[in-house]
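Provided below are the primary sequence and the corresponding predicted coordinates.
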Amino acid sequence: MAGTQGIRSTPADQAREAVVDTALAKLDLDAKAQLLAGQDMWSLPALPEIGLKSLVMSDGPIGVRGVRWTADDPSIALPSPTALAATWDPALARRAGTLLAQEARRKGVHVLLAPTVNLHRSPLGGRHFEAYSEDPYLTGRIGSGYVTGVQEGGVGTTVKHFVANDAETDRFTVNNVVSERALRELYLAPFEAIVENAHPWGIMTAYNSVNGTTMTEHRYLVNEVLRGEWGFDGLNVSDWMAARSTVAGIEGGLDVAMPGPTTVYGEKLAAAVRAGEVAETKIDEAVRNVLRLAARVGILDGAEPAVTELPADIDGGALAREIARRAFVLVRNEGALPIPEGRSVALIGAAARDARVLGGGSAVVFPAHVVSPLDGLTAALPEGTLTYAVGADPNEELAAADKGFELRTVCRDSDGTVVGTGSAPSGHLQWMGDDLPDGVTHDTLHSVELTGTFTPRESGRHTFGIKGLGAFTLTVDGTTYFDEVQGAEKDDPFVTFFGAPVERATVDLTAGDTYEVSLSHVVSVPEHVPMKVVAFTLTHQEPQRDPDELIAEAVEAARAADTAVVVVATTERVESEGFDRRDLRLPGRQDELVHAVAAANPNTVVVVNSGSPVELPWRDEVSAVLLSWFPGQEGGGALADVLTGTHEPGGRLPTTWGSLDSAPVTRVTPTDGELVYTEDVFIGYRAWEKEGRTPTYPFGHGLGYTDWTYDEIKVTGRTVTVRITNSGTRKGRETVQIYLAGRLAGFATAEAPPGQSAELTIELPTRAFETWDEQTNAWTQLKGSFEIEASHSIADRRLRATVAP
């Protein structure tokens, strides 16, 4: 695969490279070193002397946040990456990427910090919702589609996190010990496929170490494998605050150290050259990569951008809804779905009213609106046929102040003088770098007050709290409840963003009345945080009713309806960046709720609103189980489409679902700083099969609203042809999966009306016929003959053909 997308491959590439060379020759050492360090949280400095504008980066992957991490700057929120992978449709991923490029251009962003293509090694990985799959081939295909779509829109990508960044526990310091074969066949494989097939303009190196070397200094994996063997010619940027060494970083192939202005590059890098510790040619290589990216995105004078004709605009809401319903995985259906027309429905669950549409951490964006399941079904069902009951609330702690709050920010200097004001669409405030209200600077800013009103929707004891570090003053309805310094148990620079909120006040309030609220914070950035950040959250929880009473009300609602739809969910304290999961159970009393509702109504449908696997102890008691992942801003509308049968659920599992007790690979906690991947190449479905264990639902599983017959398979060389027939009563879509030597080697989807057949032609990659030989340190061809299987899932193999390599 090496070098298939190399530099200067077309006349346009050659012309851009000439401009890059000319610009590079005009820069002195200090300017070059400056360009390799972030000037702030999200951007690189402009260099007017060569016609270079500032390069702006932004987090993804389900939206484009922009440089302002605030609800006041809304973004389209697509379904989670696990949902996108569940579509098994690279073309749909490509359309998602094109939409995100459109969003990036709207927000002045040149490079999207996405996609995440690490693997679901253990189901306990806290950030798995942000990655695609346990399988490297599926991950590579979906990732390639996403990268292609973004870059066709003239915006760069940074495929992350290179490499083996598969868990969150001690992620800054952990040394992951991985065999060369597992690295090549599993963890490097998606990156390699995307480099070959989509030619990404950037890559992000991870916090962790691999086999003793931190990834921002990993000369072998970056310089020899990524750039040398694969021919990658893009930018290598560090994960934020991952760069640790000036000399080792530049020698290890790290081009840019983010964020700024305090990094190991910049002045320190220029000084290292002058001291003879680093050759200036190393600096030139890194600067050339930055300038090449700038040329591609159109911010280097004299260079024609890589994309001169932009794609047609996309309706973001419509695409978000389409992806969501195509991603829903129907794992069980005993005739309950689709819900027959005219049936009465009891919708149950706190998550049905206050939907969780995305995962926590740096993937968070703020959509302009969210369609909850309650919103979607209210719009879709005839008036008078839908009832709602809370049943059980998965949120066992406070969340950012939102519904009923009208807030604004007031900034003051050390004398108490107001120096600026701003809006605050929620209780979460987060200003990074110079993203401050007009007239406010970090030099003058001493305190920030979130102030405004709260009109509760329920009477009773409301709980208020604080997420963040430092001095706070919390006042509700004229009474000060907290005026102290709030600390942290863990010395983690991200605790302000991802830590738990702390309860600080309980107040009796009346629904419909309006109350004054205020949270003031004295700004102080810890010394170990090398960036200017103002971040804290006013949190809130509504009155907590007796859980038994809530479940009893839900049971009565279910008993009175033809169909009960229960929405269960995880929370931000279960699935988020910054920590791994402790178990796979649903939080709160949601399992108990489902047991009770199922006993009252045989037509119970459970919608599982989680980004990654959870245990389903009641699955055999209910009529249908639908996995909705984190479905994005239009999730409720998509859910109504699928439940009512106007659209078929199109998803197939991109990762195995099973109990934690049965899962073959679970360890995410290092011992003495090391996490040894003792399972080698056996993760996901390969591990389940090797151990002879039966999961709850296997990799690739998913039902539709029709049936399919697999008629014939033919194999010619690396080409597999499969004919299938829709043997059901409705139009539908089938995803045909090809397994070779126990590994996913190809897939394709087909649509057909009832009674009609479809023929799919699937080209298998060369790599499907190879394995990594650790003796020769090279890829070698599989020997002997083996079966190619056309399957509905890894556990439902329909047709076989025996072939030789």
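Received it, and whenever you're ready, just let me know what you need. Numbers count the residues shown, from 1 in each chain.

okay, CA-based contacts and neighbour counts for the rest of this
Noted.

Check the offset of the helix or strand that contains H161 from the chain's centre.
If you go by DSSP states H and E, H161 is part of strand 159-162. Offset of strand 159-162 from its chain centre (Cα atoms, centre = their mean, to the nearest Å): 12 Å.

Not counting its own residues, what contacts that strand?
Here strand 159-162 makes contact (Cα atoms under 8 Å, 6 or more residues apart in numbering) with 113-118, 188, 191, 200, 202-206, 215, 239.

Kindly report the same for stretch 334-348.
By Cα under 8 Å, 6+ apart, stretch 334-348 touches 374, 382, 385-391, 554, 557-558, 560-567, 603-605, 623-624, 642-645, 705.

which element follows the strand holding H161 toward the C-terminus?
strand 175-177.

Mind giving me the packing neighbours of that following strand?
Strand 175-177 sits against strand 209-210, strand 674-676, with contacts defined as 3 or more Cα pairs under 8 Å, 6 or more residues apart in numbering; DSSP states H and E.

Let's see which of the contacts of stretch 334-348 end up in strands.
In this view, those that belong to strands under DSSP state E are 386-389, 563-567, 604-605, 624.

Presented hereafter is structure B, for comparison with structure A:
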Amino acid sequence: MTSFSDSVRVSTAVTCILSSLVGLGQAGPSAASANAQIAAAAAAQGWVPDGYYVPPYYPAPYGGWVDEWRQSYTKAKALVDSMTLAEKTNITAGTGIYMGRCAGNTGSALRVGIPQLCLNDSPAGVRHADNVTAFPDGITVGATFDKTLMYQRGVAIGKENRGKGVNVWLGPTVGPIGRKPKGGRNWEGFGADPALQAVGARETIKGVQEQGVIATIKHFIGNEQEMYRMYNPFQYAYSSNLDDRTMHEVYAWPFAEGIHAGVGSVMMAYNAVNGTACTQHPYLMNALLKDEMGFQGFIMTDWLAHMSGVASAIAGLDMDMPGDVQIPFFGNSYWMYELSRSALNGSVPMDRINDAATRILAAWYKMGQDQGFPATNFDTNSGAAVNQLYPAAWPFSPSGVTNEFVQVQADHDVVARQISQDAITLLKNDGGILPLSPSQHIKVFGTDAQKNPDGINSCTDRNCNKGTLGQGWGSGTVDYPYLDDPITALTAAASNVTFYNTDSFPSVGQVSASDVAIVFISSDAGENTYTVEGNHGDRDASGLYAWHNGDQLVQDAASKFSNVIVVIHTVGPLILENWIDLPSVKAVLIAHLPGQEAGTSLTNVLYGHSSPCGHLPYSITKQEADFPSSVTTLINSEFLNQPQDTYTEGLYIDYRWLNKNNTKPRYAFGHGLSYTNFTFTAASIKKITQLSSYPPTRSAKSGIPNFSQAIPSPNEAVAPSGFNSIPRYIYSWLSQGDANGAVSDGKSSKYAYPDGYSTSQKPGPRSGGGEGGNPALWDIAYNLTVTVQNTGDEFAGKASVQAYLQFPDNIGYDTPIIQLRDFEKTEELAPGETTTVTLTLTRKDVSVWDVVAQDWKVPAVDGGYKVWIGDASDSLSIVCHADTLKCETGVTGPV
């Protein structure tokens, strides 16, 4: 058994303190002794609570046994067989931070036709590039609850990355999942629910990879807050402590879906899980990703998250990005040179290096990048045409043309605007104040209504909250080509608009009873790389309240005007209680993070050109304390020891927790109003597959390439005669003396491998068998249909149909009352128009993770599952029964 809670704990990760003392590629008693001392010291501290363990899992499973990847593996393996040792190690790591055009640049193997690969952010487009689209962020996409738009955005992002010559796109983000409402990067993902995140990831990956770009699902795993996420010489990163079932049913769920969709790369998180750094975590990489989930692509580090040489290699890591150690001053690396040396001294087996190189090239071949893929034509380091080719080598870098200003936007503004519009979530509309009439007198308040007066890209990576908030901050951003701000769109849509560009309520003179005040407020967050207005990535200073005294601005407007509309641009949930019940606050809309299309998308809704159809991808509570302290408390004061973040709430995040504790939110997960009304009728449920308690026995791995190889000649790692190096550029070459010395070291001493280390390949766990897990997990268990009618008489609109599963009672497993399992968005329906929507439940949807069997179990075959259907988690008026295959309408929901 290999659960988190029933084996021996592995020591906390070796930090870069050890790395500065010992060459981690070295085999010998000094490395083993230092490692043992650090491990013993960490274990003695007892930082990780009892019950949270990391089972050893070795060796790293080979790839190449999944049908969809066989052809790519055959090509990749043949090429790897022709490569020298230095060429193999060169493509498994980056050449150093700021040592090329992209955020990450691998080494190349030009002799055999392998170029440098360009790896680049952002999950919302192409970061630090010109002539691209600033798409709406993930949280905005999630709020559409629209699979088609999720896919179309992926297609557009894929085309833009391909057009710019990006080989590996660093998205989508599904970790953080949104466990902590104040978490800094929740907005990069699709919402605080595993199923919503999974669908967002799947559709995005499909769209991107159909364009021949390798997608990267990230960050695996438990990276749920920004502060203290990273190791440094003086501080351990925090440890996310998860039990086995919570890992599978919540946090790994969207990753499994992404792998099932064929994603080419997985990025490991900065933090530790159960005391061990993710980037050298044998259970996460070897057991979960490569064996249980059958991941066939390559695993990379997050930037500067690489912890070790040998330990990370044997734990399953395939690529080190951007190549440097955690403090990237001198061009040092735990791999490259060190990995070549580790191969020659026998510390890292050649089959592990061959497998890693093959995984990278298999993804390259699978996306068709060996034929006609554009060369990189932009420079993340500068907007000029001519720049230093290797900026970090300054002043010794040669210069050349690095920006070619290739236009890749095409008509992608159309899908960007549609997403921004369809994500707008109407929380409240008292008296039908919306939609507005163009002739009404509108007074607009708040600096969020207008673009940043200093320039829309004046704050690097959007590391300020000034003007319209269209994105969070950090590596998830895209430079705006333009910003259609709300005030420009409002003045174009209405005949009488007065704008007060202030966050303090001004003198407004005489106000008539018919005047309408539109108040713009915001709440920002981002990556811990920056501190913005006291917020260290997470919303640790602002909490769940509007920035810039936005709540007071609303109250002041409400005291003066009889008709107040509040528009919120936000990274996540806010506490609205200071003003939400004021009689004059008639309407509230959350516009999320709309990217470049913030204006017209909003006025289309405000003036009734489109009915709002967004739905909350998280819950809005009445107070922060409605959630448990394990998710509301941010780690903010640790020194030297390893901060612990223990997931004591287990499966119960967001609406699951609220339902369990009978806590009514202000607005529930999935909530969203419309200008029209919809009825759901004529529901039916049909059994498609006869289930069994456990999935059918998995197929054995077959057709695995032979990765074994004797240690090559030291000459394979030696630089060619006359080779001229660039300062700080990271190379895989060794001198002849170092190469010979590595071979000699391997004969005199051996690396001290961890307990449980093995070189014998495993057949794989019973829960595996294909990409994402046992292929039978995606068998359709039940199909449900429901008729949707627009019963209004004035407005067309789109309905969101959401299906929540309720497990039967007395199954022996604690389960949330309801869990989102599927959703569909209708096309726009005219008044009186009807359509039929189909929803599906898979075998996995009706399963729980059995920690004893280490497999997915259907706890009640043909039992009393209930599938609740409605337009929000607290608005469920249909229930379908899996045991009787009957549906009831007009019922009262379970929460």
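Cool, got the structure. No experiment lies behind these values; they were computed from the predicted model shown.

Can you calculate the TM-score here?
The TM-score (TM-score structural alignment, normalised by the length of the first structure) is 0.75; 628 aligned residues with a Cα RMSD of 2.4 Å.

Kindly compare burial across the helices and strands packed on strand 175-177 of the first structure and name the winner.
strand 209-210 (a mean of 24; mean count of other Cα atoms under 10 Å).

which bit of the second structure covers it?
Mapped onto the second structure using TM-score structural alignment, strand 209-210 of the first structure covers residues 272-273.

Repeat that for stretch 400-415 of the first structure.
So in the second structure, there is no equivalent range for stretch 400-415 of the first structure, judged by TM-score structural alignment.

Equivalent analysis for stretch 519-528 of the first structure, please.
Taking TM-score structural alignment, stretch 519-528 of the first structure hits no residues over in the second structure.

Give the equivalent position in the second structure for L330 of the first structure.
Checking TM-score structural alignment: L330 of the first structure goes with L426.

wait, isn't that match in contact with L616?
No: between L426 of the second structure and L616 there is no contact under Cα atoms under 8 Å: 9.2 Å.

More neighbours: which of these two?
L616 (31 against 25; other Cα atoms under 10 Å).

Give me the distance between the more buried one and A546 of the second structure.
17 Å (Cα to Cα, to the nearest Å).

Skipping adjacent residues, who's closest to the residue nearest the centre of the first structure in space?
The centroid of the first structure falls nearest to E130 when counting by Cα atoms, centre = their mean (2.3 Å). In space, and not counting its chain neighbours, E130 of the first structure is closest to P81: 5.3 Å by Cα to Cα, 6 or more residues apart in numbering.

Same check on W849 of the second structure?
W856 (4.7 Å).

mind checking what the residue nearest to the centre of the first structure lines up with in the second structure?
Using TM-score structural alignment, E130 of the first structure pairs with E188 in the second structure.

one step back: adding distance to P48 of the first structure as columns, could you present the helices and strands packed on strand 175-177 of the first structure in JSON lines?
Below are those laid out as JSON lines (distance: least, Cα to Cα, whole Å):
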{"stretch": "strand 209-210", "distance to P48 of the first structure": "37"}
{"stretch": "strand 674-676", "distance to P48 of the first structure": "46"}
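
Please report the distance of G465 of the first structure from A505 of the first structure.
Taking Cα to Cα, one finds G465 of the first structure at 6 Å from A505 of the first structure.

Settle it for me: which of those two has more neighbours?
G465 (24 against 19).

residue range for the helix or strand hosting that one in the second structure?
Element membership of G465 of the first structure, judged by DSSP H and E, is strand 460-467. On the second structure, no counterpart of strand 460-467 of the first structure exists by TM-score structural alignment.

name the helices or strands packed onto that strand?
strand 502-509, strand 533-541.

Any buried residues in the shortest one, and which?
Residues 502-503, 505-506, 509 are the ones in strand 502-509 of the first structure that count as buried (16 or more other Cα atoms under 10 Å).

Just tell me the aligned range of that strand in the second structure.
So strand 502-509 of the first structure is aligned with nothing, judged by TM-score structural alignment.

what does the helix or strand following that strand rub up against?
Remark: after strand 502-509 of the first structure, the chain's next helix or strand is strand 515-522, criterion DSSP H and E. The set of residues external to strand 515-522 of the first structure that reach it, using Cα under 8 Å, 6+ apart, is 446-455, 470-478, 538.

Apply 6 Å and report the result again.
For strand 515-522 of the first structure, the surrounding residues in contact (Cα atoms under 6 Å, 6 or more residues apart in numbering) are 446-454, 471-477.

now swap in stretch 83-94 of the first structure and tell me
For stretch 83-94 of the first structure, using Cα under 6 Å, 6+ apart, the contacting residues are 132, 142, 145-146, 149, 326-327, 629, 651-654.

of the residues you listed, closest to L407 of the first structure?
Proximity of the contacts of stretch 83-94 of the first structure to L407 of the first structure (Cα to Cα) peaks at W629, which lies at 30.9 Å.
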